[in-house]
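Enquirer: Predicted structure and sequence below. I'll ask about it afterward.
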Amino acid sequence: TDKFGKSEIALGGAEHCVSQHTVAYLRAHTGAYLASETPRAMARWSDKGGREQWAIEREKGGVVRSGDAVLLRDYTGNLLHAKGTDVLSEEHDKGPLQRFRFIIERKDGDGKVCAGD
């Protein structure tokens, strides 16, 4: 669970699974999508536009599986990270703050992470 509650990955359809550089929309428990509002990232709107797109980066590349650690990059190229209680998207480089990793988990156990998980 993150600051926004459990998030859901919304891709193009049920057959789409997440891999290196997949662009996804992250929906919070409120139904709003996580948006980059530089420097903050917030889930306030139900719109799916450019600011709500996040590129998933996996250090090893390939398909993302439940339990993998990933980085999230916004439409400007900034990486999502936490600083105290704030969730921010303000730096391109993978510095100490941007080494923050998100663990992706499926709703239903192990395996590839696909749309709706």
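Expert: It's in. Numbering: from 1, shown residues only.
Enquirer: CA only for contacts and neighbour counts going forward, please
Expert: Will do.
Enquirer: how near is the residue most central in space within the chain to Gly109?
Expert: What sits nearest the mean C-alpha location of the chain, by C-alpha atoms, centre = their mean, is Leu72, with 4.9 Å. The gap separating Leu72 from Gly109 is 22 Å, by C-alpha to C-alpha, to the nearest Å.
Enquirer: Over to Ala32?
Expert: From Ala32 over to Gly109 the distance is 25 Å, taken as C-alpha to C-alpha.
Enquirer: and the comparison structure, right after this:
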Amino acid sequence: TLVGILEVFLRVRRTGRMLTVQGGRVHGKSSQRGSLQRLTLERAAGDGEVRSGDEVFLRAWAGNYVTVQGTRVHAMANRTGKLQRLVIERTRDGAPITPGSTVFLRAYTGKCIDAADPRAFGVVRARWGHHGSWQQLVVEPAVSTPRPAPRPAPRPSPAPAPATPGQCVEPASLGRCAPCLHSVQCGGGRFCCPFMKRCVASSRQRCPAPIAGCRPLCRDGQDPAKCTCSHETFPARWQGPTCT
């Protein structure tokens, strides 16, 4: 079963081609499984099992989101809102979304994304509300993860040190799994995980406790003080503000 935030490929079932984000364009012409085809599926409600009927966002490798405007499908937005919100559906309502599931993506318009029109090869649009063969997409995990050998649980790290009043954090200065408020604080190409609020290199990376536990996800651009997170130190004593 798919859970929370994870990286997937979406294969057009009828053609065998992959949903691809190239710049701001979304198409279904490529058979490759590379960075342009890798999509981060974010459950709008936060961490938890992804099931038919859940609202999700699809984030491309560059941080832009799959967007539906009318019948047009593109990826020119770097925010999440009504146009980026998609309902992931199977033919049976409430069914879990698992690797290999055939799914449909319904936009705010009530129309499902289609990518298999034989008269317009590879063109991705959202034109009809029914579940047809042109709308079928197959979920493939972006990384095949073998079952790891049992190992001791990692020793929990101490709670983050309280930020000194007036002390700020230099941009791109925080390392792996460091507590963060915004992605600009993270170095080494990392971003601030909107659930854990720690600096990570990918949505698959896990960090030791404590984590902020933000539900809904606390994204860049939001005021951390207005986010709902489970750890008592967030945000006041989680990390200092970014130096300007």
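Expert: Nice, I can see it. Keep in mind it's a predicted model, so treat the numbers as computed, not measured.
Enquirer: Just give the TM-score of the two.
Expert: Superposed pair, TM-score by TM-score structural alignment, normalised by the length of structure 1: 0.75. Supporting alignment: 99 aligned residues with a C-alpha RMSD of 1.7 Å.
Enquirer: before we move on, the earlier item: hmm, the residue nearest to the centre of structure 1 is touching Glu57, no?
Expert: Yes. At 6.2 Å, Leu72 of structure 1 counts as touching Glu57 under the criterion of C-alpha atoms under 8 Å.
Enquirer: so stretch 138-153 of structure 2 corresponds to what in structure 1?
Expert: The aligned range for stretch 138-153 of structure 2 in structure 1 is empty, by TM-score structural alignment.
Enquirer: which residues in structure 2 does stretch 73-84 of structure 1 match up with?
Expert: Matched against structure 2 by TM-score structural alignment, stretch 73-84 of structure 1 falls on residues 59-70.
Enquirer: So for that stretch, what gets flagged as buried?
Expert: 59-61, 64-68 (16 or more other C-alpha atoms under 10 Å).
Enquirer: From those, which land in strands?
Expert: 59, 65-68 (DSSP state E).
Enquirer: Could you single out the nearest of those residues to Val139 of structure 2?
Expert: Closest to Val139 of structure 2 out of those is Arg59 (14.7 Å), distances taken as C-alpha to C-alpha.
Enquirer: give the contact list for that closest one.
Expert: Contacts for Arg59 of structure 2 (C-alpha atoms under 8 Å, 6 or more residues apart in numbering) come out as 39-42, 65-66.
Enquirer: now swap in Glu57 of structure 1 and tell me
Expert: Counting by C-alpha under 8 Å, 6+ apart, Glu57 of structure 1 touches 20-22, 70-73.
Enquirer: Val113 of structure 1 pairs with which position in structure 2?
Expert: Using TM-score structural alignment, the equivalent of Val113 of structure 1 in structure 2 is Ile97.
Enquirer: Could you verify my assumption that Val73 of structure 2 touches Cys112?
Expert: No. Contact between Val73 of structure 2 and Cys112 fails when scored by C-alpha under 8 Å: they sit 10.7 Å apart.
Enquirer: quick one on the thing from earlier: for the match of Val113 of structure 1, grab the count of nearby residues.
Expert: Using other C-alpha atoms under 10 Å, Ile97 of structure 2 has 22 neighbouring residues.
Enquirer: Kindly report the same for Val103 of structure 2.
Expert: For Val103 of structure 2, the count of nearby residues is 22 (other C-alpha under 10 Å).
Enquirer: same thing with Asp54 of structure 2?
Expert: Asp54 of structure 2: 18 surrounding residues under other C-alpha under 10 Å.
Enquirer: now swap in Arg33 of structure 2 and tell me
Expert: As a measure of burial, Arg33 of structure 2 has 17 neighbours, counting by other C-alpha under 10 Å.
Enquirer: of the buried residues of stretch 59-70 of structure 2, closest to Val103 of structure 2?
Expert: Checking the buried residues of stretch 59-70 of structure 2 one by one against Val103 of structure 2 (C-alpha to C-alpha), the nearest turns out to be Val66, at 16.0 Å.
Enquirer: Distance check, the closest one against Val200 of structure 2.
Expert: Going from Val66 of structure 2 to Val200 of structure 2 by C-alpha to C-alpha gives 22 Å.
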